[in-house]
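Undergrad: Below are the sequence and a predicted model; questions follow.
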Amino acid sequence: MKIGLLGGTFDPPHLGHLIMAEHVLEVMHLDEVWFVPSHVPPHKQKSSLMAEDRLRMVERAIEGNPQFSLSTVELEREGKSYTIDTIKQLQSQYPGNNFCFIIGGDMVQHLDRWHRIDELKKLVQFVGVGREGYQLASSRDVKLVDIPRIDISSSMIRKRLAQGKSIRYLVTHEVYEYIKEHSLYVSDS
């Protein structure tokens, strides 16, 4: 099977993540896309939420698409989530699968800074996702895929929630309800 891996903190998962996954699924002729929530991404500070909440929100976000799955490989490993460790573990667990790793267009130019990148490039195909009409910096190591322009980010959603603003239609209804039900991202002030 051809599997796309979409890693991230998913703090929270939003429609941009789902649109990205769906477009790459089609363009790359993948069988599935696995969402891989990180425990602690090496390039960010820790997530604002516990892993359990982020995991539950990803489950809800993808539940309507049979070609989307959740992988807890990085959450189970704990510590910093290096892509090389994830790829090696998944290739060992699922030797019959062919994996590609989906990254946002903004990450393409920073790929050379990733942990053990030369070894990683030999193990997995990178798929860089960019917006239509926006030229990605090309790299011979990255297959480029255009998606519709979606200016939604998890940080923007967290900020809107902290300000008491609506996030309806930025996340799935199920994620919206989970955030409301658990009073997530509410400002302490």
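TA: All right, it came through fine.

Undergrad: Every contact and neighbour count from this point should use C-alpha atoms.
TA: OK.

Undergrad: Mind jotting down where the strands sit in the chain?
TA: Applying DSSP state E to the chain gives strands spanning 2-8, 32-37, 68-70, 98-104, 125-131, 142-147.

Undergrad: In addition, the following structure is provided for comparison:
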Amino acid sequence: MKLTAPLGIFGGTFDPVHNGHIQPIIDAAKITQIDKVAMMPCYIPSHKDKATVSSEHRLNMIKLVCQQQPLFYPEPRDINRGKPTYSVDSLQSLRADYPNTPLCFFIGTDSLITLTSWYQWQKILTLCHFVVCNRSQGGANPTQLPTNIKEVLSQTQTQNPKDLHQKLAGHIYLANTNAVDISSTELRNRLKNQVKYPQKVNDFMPELVLAYIRQHKLYQLEADIC
């Protein structure tokens, strides 16, 4: 079976999407020579509180990012599914559509630490590779990871990103990426209460996304949240 070029996958709530999401993925995609990444917003995330704004708004913000960054394209299948999202379901759907394509699931070190608590995590490793990015300054040191994660890495980790191109699934690659130390929660707090949090948000999200948030009065106390 001849494999096609790998497809990157980056899922999340994206409530809102920001540079802390975008920049580490750009870095990791360059390191791994992955030319296309699907940005896949959750409909109802299975591991977090319900999103603050509607799926439509979150998908629209993703589309704005994709307009500016040719690496990304919007992947709405989780939203279109309209039910609670598990990574294994999304990856099985993608695998059915891309049977000869290595799937590379981008996650942060925070997610790697909890990997063995994911629903059907062993099956996930038969469907995709993991590319692990730093999501905050001083990301997790591999030597300081929990013992169970070290055991998983001992069986799956590769030091060579080319391996992600030569097999459909099963590897974990730790990418040395530049972290942007911001979270969606912090940005929502700044947008809701600019008196209490006077720090600028402009440096932490694309201009088009911030303009969209302001246009639709999202994350503000007076907003009519749908």
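TA: Cool, got the structure. Just so it is clear, the model here is predicted, and its values are computed rather than measured.

Undergrad: Report the TM-score for the pair.
TA: The TM-score (TM-score structural alignment, normalised by the length of structure 1) is 0.94; 189 aligned residues with a CA RMSD of 1.7 Å.

Undergrad: Let me have the strands of structure 1 in TSV, extended by mean neighbour count and distance to residue 167 of structure 1.
TA: Listed next are the strands of structure 1 as TSV, based on neighbours: other CA atoms under 10 Å; distance: least, CA to CA, whole Å:
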stretch	mean neighbour count	distance to residue 167 of structure 1
strand 2-8	21	20
strand 32-37	24	21
strand 68-70	18	23
strand 98-104	21	22
strand 125-131	22	22
strand 142-147	20	22
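
Undergrad: As CSV, these with distance to residue 46 of structure 1 would be great.
TA: Shown next, in CSV, are the strands of structure 1 (distance: least, CA to CA, whole Å):
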stretch, distance to residue 46 of structure 1
strand 2-8, 12
strand 32-37, 12
strand 68-70, 20
strand 98-104, 19
strand 125-131, 24
strand 142-147, 27
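
Undergrad: Quick one: closest of the ones you listed to residue 157 of structure 1.
TA: Relative to residue 157 of structure 1, the nearest member of those by CA to CA is strand 2-8, separated by 15.2 Å.

Undergrad: What lies in contact with the closest one?
TA: Strand 2-8 of structure 1 has contacts (CA atoms under 8 Å, 6 or more residues apart in numbering) with 21, 24-25, 29-38, 41, 97-103.

Undergrad: do stretch 105-117 of structure 1 as well
TA: 82, 83, 84, 128, 129, 130, 131, 136, 137, 138, 139, 142.

Undergrad: any idea how far the fifth one lies from residue 111 of structure 1?
TA: Noted for residue 129 of structure 1: a distance of 13 Å to residue 111 of structure 1, by CA to CA, to the nearest Å.

Undergrad: Over to residue 177 of structure 1?
TA: Relative to residue 111 of structure 1, residue 177 of structure 1 is positioned 35 Å away (CA to CA).

Undergrad: Next: residue 90 of structure 1.
TA: The spacing between residue 90 of structure 1 and residue 111 of structure 1, counted by CA to CA, is 20 Å.

Undergrad: Residue 58 of structure 1 now?
TA: Applying CA to CA, the value for residue 58 of structure 1 to residue 111 of structure 1 is 25 Å.

Undergrad: Looking at these two, which is more packed in?
TA: residue 58 (23 against 17; other CA atoms under 10 Å).

Undergrad: Please give me every residue in contact with the more buried one.
TA: 10, 13, 35, 70, 175.

Undergrad: What residue in structure 2 is paired with the second one?
TA: Superposed on structure 2 with TM-score structural alignment, residue 13 of structure 1 falls opposite residue 17.

Undergrad: Please apply the same query to the fourth one.
TA: Matched by TM-score structural alignment, residue 70 of structure 1 corresponds to residue 74 in structure 2.

Undergrad: which residues does the closest residue to that match other than its chain neighbours contact?
TA: Distance criterion CA to CA, 6 or more residues apart in numbering; nearest residue to residue 74 of structure 2, sequence neighbours excluded, is residue 39 at 5.1 Å. By CA under 8 Å, 6+ apart, residue 39 of structure 2 lies in contact with 9, 10, 11, 62, 72, 73, 74, 75.

Undergrad: ok, now how distant is residue 116 of structure 1 from residue 84 of structure 1?
TA: Distance of residue 116 of structure 1 to residue 84 of structure 1, given as CA to CA: 7 Å.

Undergrad: neighbour-wise, which of those two wins?
TA: In this view residue 116 of structure 1 and residue 84 are compared by other CA under 10 Å, and residue 84 has more residues nearby, 18 against 13.

Undergrad: Correct me if wrong: that one contacts residue 118.
TA: No - using CA atoms under 8 Å, residue 84 of structure 1 is not in contact with residue 118; the gap is 10.1 Å.

Undergrad: ok, now which ones touch the aligned partner of residue 173 of structure 2 in structure 1?
TA: Aligned by TM-score structural alignment, residue 173 of structure 2 pairs with residue 143 of structure 1. By CA under 8 Å, 6+ apart, residue 143 of structure 1 lies in contact with 125, 126, 127, 128.
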